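Colleague: Next input, structure requested:
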Amino acid sequence: MLEVQSSLDKFKKTTGYWDFMEIGIAAIMIPFFAYQAYRLPSILSKFGAILIAIWLTCVIYTALKLKKAKPHEGDSYIDYLRQCMEYLERHKILSRKLMLWYVFPCLIGVAMIVVGQLDLLDKSWEQIIDTRMVWITLLIFMAIVVFAHQTNKLVVKKEFTPRLKKVGELIRSMEEDQVES
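Modeller: Down below sits the predicted model:
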């Protein structure tokens, strides 16, 4: 029981740090991309910067919403464990959908900025293929997607799954003890 509580306390501390960094960085980046939407000459680049600013607002909203759902020690320890289980499951679900709600919207916005800045809409395919910045951007995008996907799989495997299993086992054993009493 102490091992599970220690693990949950460590997780709460870690997620508190994640939330702080995520919200802080997103809050700093919103004005930057809002300024880029004003400054960039291409309409497509402006739209990409606006899309990223909106996406960052959604990231802040999601982080705050998840932060409000953190478990609080209530009347009984078993209720607290159930809240922890629900909180961990929410994190796991959100992590599994990371590519859809976190990575791809940002990459789409950045791609729009790059296409607008390089004026790729007015170039032929041969000119686009000969543009070195297109290939560099494509390689960076691929590296980000692979890194985010692999890191996310590792986090779910190492952080969420073992904790969910331990908390579930503890809840079952405590419920069995209550039934026997």
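Colleague: contacts and neighbour counts: CA atoms only from here.
Modeller: Fine.
Colleague: Identify the residues contacting R82.
Modeller: Contact analysis of R82 by Cα atoms under 8 Å, 6 or more residues apart in numbering lists I171.
Colleague: Could you also give me the structure for this second sequence? I'd like to compare it with the first:
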Amino acid sequence: MSDKAAARVIELLQERLDALNDLHLTLKHVHWNVVGPHFIAVHEMLDPQVDAVRAMTDAVAERIATLGGSPQGTPGGLVERRGWSDYSIGRAPTQEHLGALDIAYQGVITSQREAITELDELDLVTQDLLIGNTEQLELFHWFVRAHLEDSTGRLSTKGAVGEQDAAHRAG
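Modeller: Presented below is the predicted three-dimensional model:
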């Protein structure tokens, strides 16, 4: 791999590292702040997601190091580099958090898929790593969405613009 290609792959991986770190912290935040009739189901559903996403961050960071980069994992750096807003829902009912998580997962998965597409010409090994991560993220997204659908398959968050709107629609 050329130095130029490696530099771009490291840049893409750092973006993925930031998104995954943010997601794992958001999932834990929801785990701590979810309330309501379906509390225990959602509370217990989220911990395995937290653990899996956290493992993804480690694999991505190690790939950055393998390619000669220095993974940046500090909270301040993440906040400085990210192009999205902080998760804004505190203590709230399960459906509101799940509606907001629907939007959060959509954002992470969309950016994962964009990176996968770009990696097709740069590095198939890194692409394979992100494909595996995306498979798991899409599964977790399905778990969240299953709580937001009615028996006809209608998604309560359909058409939502942002996490607050999705939380409102789901609640």
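Colleague: List the TM-score for the superposed pair.
Modeller: A TM-score of 0.48 describes the superposed chains when it is computed by TM-score structural alignment, normalised by the length of the second structure; 103 aligned residues with a Cα RMSD of 3.1 Å.
Colleague: Longest helix in the second structure, by number of residues?
Modeller: Secondary structure of the second structure read by DSSP state H shows that its longest helix is helix 3-33.
Colleague: make that the first structure, sorry
Modeller: When every helix of the first structure is counted residue by residue (DSSP H), the longest turns out to be helix 2-39.
Colleague: So which elements touch the longest helix of the second structure?
Modeller: helix 39-66, helix 75-81, helix 94-119 (3 or more Cα pairs under 8 Å, 6 or more residues apart in numbering; DSSP states H and E).
Colleague: The last one relative to helix 3-33, how many degrees between them?
Modeller: On the basis of axes from the mean of the first three to the mean of the last three Cα atoms, to 10 degrees, helix 94-119 of the second structure is oriented at 170 degrees to helix 3-33.
Colleague: Pull out the buried positions in helix 94-119 of the second structure.
Modeller: Neighbour-count burial for helix 94-119 of the second structure, with 16 or more other Cα atoms under 10 Å as criterion, is recorded at 94-105, 108-109, 111-112, 115-116, 119.
Colleague: tally of neighbours for A7 of the second structure?
Modeller: Neighbourhood size, A7 of the second structure [other Cα atoms under 10 Å]: 16.
Colleague: What's the separation between it and Q14 of the second structure?
Modeller: Relative to Q14 of the second structure, A7 of the second structure is positioned 11 Å away (Cα to Cα, to the nearest Å).
Colleague: what's the answer for M56 of the second structure, then?
Modeller: From M56 of the second structure across to Q14 of the second structure, the span is 12 Å (Cα to Cα).
Colleague: go on, A170 of the second structure?
Modeller: Counting by Cα to Cα, the separation of A170 of the second structure from Q14 of the second structure is 32 Å.
Colleague: Kindly report the same for P93 of the second structure.
Modeller: Relative to Q14 of the second structure, P93 of the second structure is positioned 33 Å away (Cα to Cα).
Colleague: Cool, thanks, signing off.
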